[in-house]
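>>> here is my input; please provide its structure:
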Amino acid sequence: MGRDDAKGNNEDTSRTNLPIHEDVENIVAPVVRKEVGVVAVDNLKLKIQRLKVSGLCKTKNDIVVEQIKPLFLADSLQSILIGVQDVQDKLQTLDVFRNVEVVLDTAKGPGAKKGQLEVTFFVKEKSRLHLGVSAHAGTQSGDASLSASMRNVFGRAEVFKLTSSTTLPHFGHSQQMEFHKMHYADLNKRLLLTCGHTKLDHPFSGFQENVIGSLAQLSFTSWLGHHKLSWNCDWREIFGFASNVPIQVRSQAGHSLKSSIMHTIETDRRDDPMDPYKGYYARVVQEFAGIGGDTVFGKAEIHSALYHQIWNNLVGSLTFWAGTMRPITASRINDRFFLGGTTTLRGFGMWGVGPHESGYSLGGEIYWAVGLHLYHPLPFIHGQINRYIKLHAFLTTGKLFGYGIGGWSPTELLTHNRLSVGFGLLFNIGMGRVELNYCIPLKAQSHDRLLPGLQLGVGIEFL
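This next block holds a predicted model:
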C-alpha cells in the first residue's frame, strides 16, 4: 500500500461547507443554467455589502474588525468563499472563541444592490479562566505541567498564565508567570514576557541549580522561516554536590548572572512533520551573553534534518547537529554543550560522551553529531497503523570536546569520533515520538559512559 492509501481521505473540505442562504443560490443558479454540461460559478461577480459579527462580549471590536476587513476586497464567489474561510481561521487563531460559524445571505435594506452579499459571523467566546494539564518532551528531558490561564485579559486576545511543572529526568521543578500578546494586524507577531524560578538536579554532572529568570521574546515569520528574538536575564546558583564530585565541578559553585540576547530561526519544509517522506527541517540558535552580568560568551547551534523517499515506503533521513561556544570569561558548566543519550548518540548514557571526571560529565564547548536513518512501515500490515509504528535502523556518530579555557585545532574535529549502530521500532505519538532500539556502540573513549542493548527514548527532536 502506498503512502496516499495509508493516509486515506483526510483532505480538508471545510471550504465547501459554508452555510449559504437560499437567496444566494437564486443568484448563482441562473448563471449555472446557462452553461451546457459545465458548472462554472468561480468567476461570478459578487461583492460584500455588509459584514456583521454576532456574539462579542469581552472581545474588543477593533481586533475583530482587523481580521474581517480584507473580505471587502473580494469580488467573486470564489474569492468570497476563500476569504470567509481565511477569516474564520484567523478568528480561531485568536484562541478566544469556542465556535465561529458563518452565514452568507443576499444584501437587504437601504443601498442594497443585486449581486451584493451580507456575511454574518456568529461567535461564542471561551470562558475567561482555564485550567490545563500538559506534557512536553524535548531533546534531553521532558516535563509535566499544571497551568491556570486568564484569557482575553484586556479584550484583545491577551493571556496571563501561571504554570507549575516538574522536569524529568533531571527531577527539577519550576514556577512561572507568562504574559502573551498577539499583534492585532499580524497574528504571526507575538510578544511573550515571563519570569519565574526553576530548580534542576543534574545527576549526570553531579550538581543542582537554582535559576531565577526573566525573558522578553518577540516571535514573527519571514520568507526564511519562524523567528524568535529574545532577551534573557538569569540569576543562577550551582550547589548541592555529592561527596565524590570532582573539583572541576565543585569550582563552579556559587552565583552567576547571565544577561543574553538570543535569536532562533526555524524552517520546516517537511511534507508531514509527524511522518515525513521528503523535505527538510532546520533550526539555528545564536546567543550572545554579556549585556550586563558576569558571564560573557558567544554561542551558535544548528539542528537540521533531510528526508528522502528512497523506494516506495522506504524513507531515508540524514540529521546533522553542531554547536560552538566561544567564552570570553571562563565557561561555566551550566552554559556548555552535552552529548549522548537516547535522543542523540544512541548506545551512550545520558550526557555520556565527552570529557568526564570520576564518572561525571563536564560538558564541552564544541560538538557535532550526524545520524543516518532508515524507516519502513511494518510488513504485512496496512492502514493507518503504518503512520504510527515503523521499523527503524540507524547509524550515529559525533564528538564533544573543547572543555576548559584554551583553543582547539581543526584536526580535533575528526579524530576520536564516537560511533553507534542499531535497529528497533519507532512510535509516533502526536506530540512527539518514542523509540525502542537495540544499540551497539562501535567506537568510544575510555571515559565515555556506554549503554549498549535496549534503549527507550522519548522526545520531540531526535538526532
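>>> C-alpha from now on. contacts and neighbour counts both.
Fine.
>>> ok, longest helix in this structure?
In the chain, assigned by DSSP state H, the helix with the most residues is helix 77-93.
>>> how far out from the middle of the chain is that one?
25 Å (Cα atoms, centre = their mean, to the nearest Å).
>>> go on, stretch 280-299?
19 Å.
>>> which of the residues in that stretch are buried?
280-290, 295-299 (16 or more other Cα atoms under 10 Å).
>>> the closest residue to Gly404 other than its chain neighbours and Lys126, how far apart?
Nearest residue to Gly404, sequence neighbours excluded (Cα to Cα, 6 or more residues apart in numbering): Ser331, at 7.1 Å. Ser331 sits 48 Å away from Lys126, going by Cα to Cα, to the nearest Å.
>>> more neighbours: which of these two?
Ser331 (20 against 15; other Cα atoms under 10 Å).
>>> contact partners for the more buried one?
Counting by Cα atoms under 8 Å, 6 or more residues apart in numbering, Ser331 makes contact with Thr295, Phe297, Gly404, Ile405.
>>> which single one of the buried residues of stretch 280-299 is nearest to Ser205?
Thr295 (20.1 Å; Cα to Cα).
>>> isn't that closest one up against Ala289?
Yes - if you go by Cα atoms under 8 Å, Thr295 and Ala289 touch, sitting 6.3 Å apart.
>>> overlap of the contact sets of the two?
Common contact partners of Thr295 and Ala289 (Cα under 8 Å, 6+ apart): Lys258, Ser259.
>>> using a markdown table, lay out the contacts of Ser331 together with secondary structure and distance to Ala29.
Formatted as a markdown table, these follow (DSSP: H, G, I helix; E, B strand; the rest coil; distance: Cα to Cα, whole Å):
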| residue | secondary structure | distance to Ala29 |
| --- | --- | --- |
| Thr295 | coil | 72 |
| Phe297 | strand | 69 |
| Gly404 | coil | 78 |
| Ile405 | coil | 79 |
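>>> now the other sequence, so there's something to compare against:
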Amino acid sequence: MASPSSADDLFDNLLKTDAKRLEEEERIAREKERDHAAKAQQRLKELIVDNSTLPVTISSIRLIGAEKTRRSFLDTLFNPILSANRNRPYTLSEALQEVGSATDKLRRFDIFHDGVSMFVDKPSPTDPSSTPTDIDIYIKATERGRIALKTGTDLGNTEGSAYGNLLWRNIFGGAESFNFNASAGTRTRSAYHGVFDMPISSDPDKRLQVDAVSSATLKPWANHEEVLKGAGAKYGWATNSGTKHSVGYTQTWRQITSLGPNASATVRAEAGDSVKSAISHTWIADRRNHPFIPTDGYLMKTVSEIAGWGPLRGDVAFWKSEMESSKSFAIPIPGIEGDSGVSFTTGFRAGMLYPLPVGFGSTSQPSRINDRFQLGGPTDVRGFKLGGLGPRDGPDAVGGDVFAAGSANLLFPVPRVGKDTPLRFQVFGNAGRLLALKDKGGNVQKSVYSTVAQLADGAPSLSAGVGLVYAHPVARFELNFSLPVVVRTGEEARKGFQFGVGINFLG
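Sure thing, here's the model as predicted:
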C-alpha cells in the first residue's frame, strides 16, 4: 500500500504526464494546421498561375472589419476596380494585381493593424445574376484604436527634452488624423505643434496638411531666445517614379528676445519682432536601402522658399534654396561572400539666400539672423561647435547667406558583433564653408555671385575622426572623436568627443 506522500507524487507525475501529452498533442495540431494552411496557400498560388489568363469579372469587393471607416471613402478607393466600371474585362492575374494594389494603399493609411488579408470566392450559386466568370473579393482588416497617447524623453542635437504626444486617427472615417505634440527641453524651452492631415481622393500619396506651431528656443551660439508662433498649409504628392513633392504656405511671427549680457551689436540690432509670409516647395528622391546606414542607393533633396516678395508681404523678403545629396555603395572584401557590411558614403549640402524687396518695392532687404544658415555641429560638419563655422560678431555666430559642406564616411562592422546588427564603426572626413554676402547695400546679384565664387577661395574648414554609429529605427546615434584639421580665424572648433542624434546627417 502506497504512503500518502507516494500517492501525491504519483498523482503529480500523472498530472505532469497528462500536461506533457496535451502539450504535445496541441503542438502536433498546430503543426498540422500550419501545414494545411501552407498547402492551401500553395494550391491557391498554383491555381492562380494555372488560370492567370482566365477572364474574370469582379462583382463585389467587401471589406470586413471597417466599422468606423465611412463607405464613401472606401468606394472612392475600390469602385474604380469593379468590372462594371471598366471598359474591358480582367484576367485573373490582372484582377488580383489591381485589388492587391488597392489593399496596399489601405495599409498605408495607418488606420488598420498590420495583417490586412485578401481572399477570393465565387458568388452564391443561388444568385441568378451571377455568371461563371464572376468572383467576389473579401478583404479582412482590423481597425486601430482612434486615440493614442505617448510620453517620453528625447536626447539629441545637443539637448534633452520631455514630450507628450496625442494622435487621433480616422477622425471622420476617411483616414484623417490630428497629431498634437508638446515638449519642453534644455534648449527648446517649450514647443507646441498641431497637425491635421487628410488624404485627397482616398490616395495615401496625396495629402493635405494644416498645422500650427508655437515655440520658444534658446540660441546659445548667438546669445538670444527665439519665440515663434505660426500656421500654414501644405499639399504633398508622390509621382509614379517614387519621388515626393510638397508645396506649402506659412505665416510666422518671430521674436528675438531674452538677449544675453554678452550679446553682440548684430544680435541687439535685430532684436524684436518680424513676420515671415512664405511659400515653399520640397522635392525628395530617396533610393537608399536604409535611411541611416545605407549600403546602396542615393538621396537627392531640394528645398526652395520665397518670402515677402510681391503679394506675400510680411517684413522680410528673400529667395532661399538648399540642396542635399548623398551616394552610398557597398565595398566587397576578398574572402567574404555576399554583403561584407562595409560601405562608403559621400554627402554634399549647399544653400543660398538671395535678398529680395518686400512686397512690390524696389530695394532688397538684408537677411536677418532668423533666416540665415548656421553650420557646424555633431550632425553636419563634425569637429566644430554648433554654429561654429562662418561669420561671427564677438561671441555670437550670426549665420551666413551662402554655404557648402561635404562629407566622406567609411562604415564597417564592429568586430565580434557582426554585420547584421545596426552598430558600425566609422571613419570620416568633413569640410565646410559658410559666408555672408560681401556688399549687402549694393548690387545684390553681383554680391551673391562674388560670394559664391569665394567658396572656392582657399581651403574650407576641415575635420576628421572616428566613431561609433547606431541606427535606431527612429534616429541615428553617433559618438565620435573629432580632430579639427583646418580652422579659420574666429571659428569655434571642438577637438575630442561629440555625441549626435538626428535623422539628417552630413553623410
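>>> how near is the aligned partner of the residue nearest to Gly404 of the first structure in the second structure to Gln97 of the second structure?
Aligned counterpart of Ser331 of the first structure in the second structure: Ser367 (TM-score structural alignment). Separation of Ser367 of the second structure from Gln97 of the second structure (Cα to Cα) stands at 53 Å.
>>> cool, and Pro415 of the second structure?
45 Å.
>>> higher neighbour count, the two?
Under the neighbour definition other Cα under 10 Å, Pro415 of the second structure and Gln97 were set side by side, and Gln97 has more, 12 against 9.
>>> that one pairs with which position in the first structure?
In the first structure, Gln97 of the second structure lines up with Ile82, judged by TM-score structural alignment.
>>> go on, Ala182 of the second structure?
Under TM-score structural alignment, Ala182 of the second structure pairs with Ser164 in the first structure.
>>> its match: neighbouring residues, count only.
18.
>>> Tyr277 of the first structure: what secondary structure?
Secondary structure assignment for Tyr277 of the first structure (DSSP: H, G, I helix; E, B strand; the rest coil): coil.
>>> export the contacts of Ser331 of the first structure to JSON lines and tack on distance to Gly383 of the first structure?
Shown next, in JSON lines, are these (distance: Cα to Cα, whole Å):
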{"residue": "Thr295", "distance to Gly383 of the first structure": "54"}
{"residue": "Phe297", "distance to Gly383 of the first structure": "51"}
{"residue": "Gly404", "distance to Gly383 of the first structure": "53"}
{"residue": "Ile405", "distance to Gly383 of the first structure": "56"}
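>>> mind jotting down where the helices sit in the second structure?
4-50, 71-78, 92-108, 265-269, 444-454.
>>> Ala278 of the second structure is nearest to which of those?
It is, among the helices of the second structure and with distance given as Cα to Cα, helix 444-454, at 20.3 Å.
>>> in that closest one, what's buried?
Of the residues in helix 444-454 of the second structure, those buried (16+ other Cα under 10 Å) are Val444, Ser447, Val448, Thr451, Val452.
>>> also stretch 160-172 of the second structure?
Ser161, Tyr163, Asn165, Leu166, Leu167, Trp168, Arg169, Asn170, Ile171.
>>> now do stretch 341-360 of the first structure
341-356, 359-360.
>>> and if you look at stretch 441-455 of the first structure?
Pro441, Ala444, His447, Asp448, Arg449, Leu450, Leu451, Pro452, Leu454, Gln455.
>>> ok, the alignment partner in the second structure of the first one - contacts?
Residue pairing (TM-score structural alignment): Pro441 of the first structure is matched to Pro484 of the second structure. Contacts for Pro484 of the second structure were tallied using Cα under 8 Å, 6+ apart; they are Gly383, Phe384, Leu462, Ser463, Ala464, Ala493, Arg494, Lys495.
>>> what residue in the first structure is paired with Thr243 of the second structure?
Thr243 of the second structure maps onto Gly225 in the first structure, by TM-score structural alignment.
>>> can I get the buried residues of stretch 160-172 of the second structure in a markdown table including distance to Leu434 of the second structure?
Below are these laid out as a markdown table (distance: Cα to Cα, whole Å):
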| residue | distance to Leu434 of the second structure |
| --- | --- |
| Ser161 | 29 |
| Tyr163 | 33 |
| Asn165 | 36 |
| Leu166 | 39 |
| Leu167 | 39 |
| Trp168 | 42 |
| Arg169 | 43 |
| Asn170 | 45 |
| Ile171 | 46 |
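>>> re earlier: can you lay out the contacts of Pro484 of the second structure as CSV showing distance to Arg21 of the second structure?
Shown next, in CSV, are the contacts of Pro484 of the second structure (distance: Cα to Cα, whole Å):
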residue, distance to Arg21 of the second structure
Gly383, 65
Phe384, 67
Leu462, 70
Ser463, 67
Ala464, 64
Ala493, 70
Arg494, 67
Lys495, 66
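>>> for stretch 378-388 of the first structure, measure first residue to last.
Termini of stretch 378-388 of the first structure sit 10 Å apart (Cα to Cα).
>>> how many residues are close by the aligned partner of Tyr307 of the first structure in the second structure?
Matched to the second structure by TM-score structural alignment, Tyr307 of the first structure sits across from Ser328. For Ser328 of the second structure, the count of nearby residues is 23 (other Cα under 10 Å).
>>> so for the longest strand along the second structure, what gets flagged as buried?
The single longest strand within the second structure, with elements called by DSSP state E, is strand 203-219. By neighbour count with 16+ other Cα under 10 Å, strand 203-219 of the second structure contains the buried residues 203-219.
>>> go on, stretch 475-486 of the second structure?
Residues Arg476, Phe477, Glu478, Leu479, Asn480, Phe481, Ser482, Leu483, Pro484, Val485 are the ones in stretch 475-486 of the second structure that count as buried (16+ other Cα under 10 Å).
>>> that one vs the first structure, average offset?
Compared with the first structure after fitting, stretch 475-486 of the second structure deviates on average by 1.0 Å (mean Cα distance after the TM-score superposition for the first structure).
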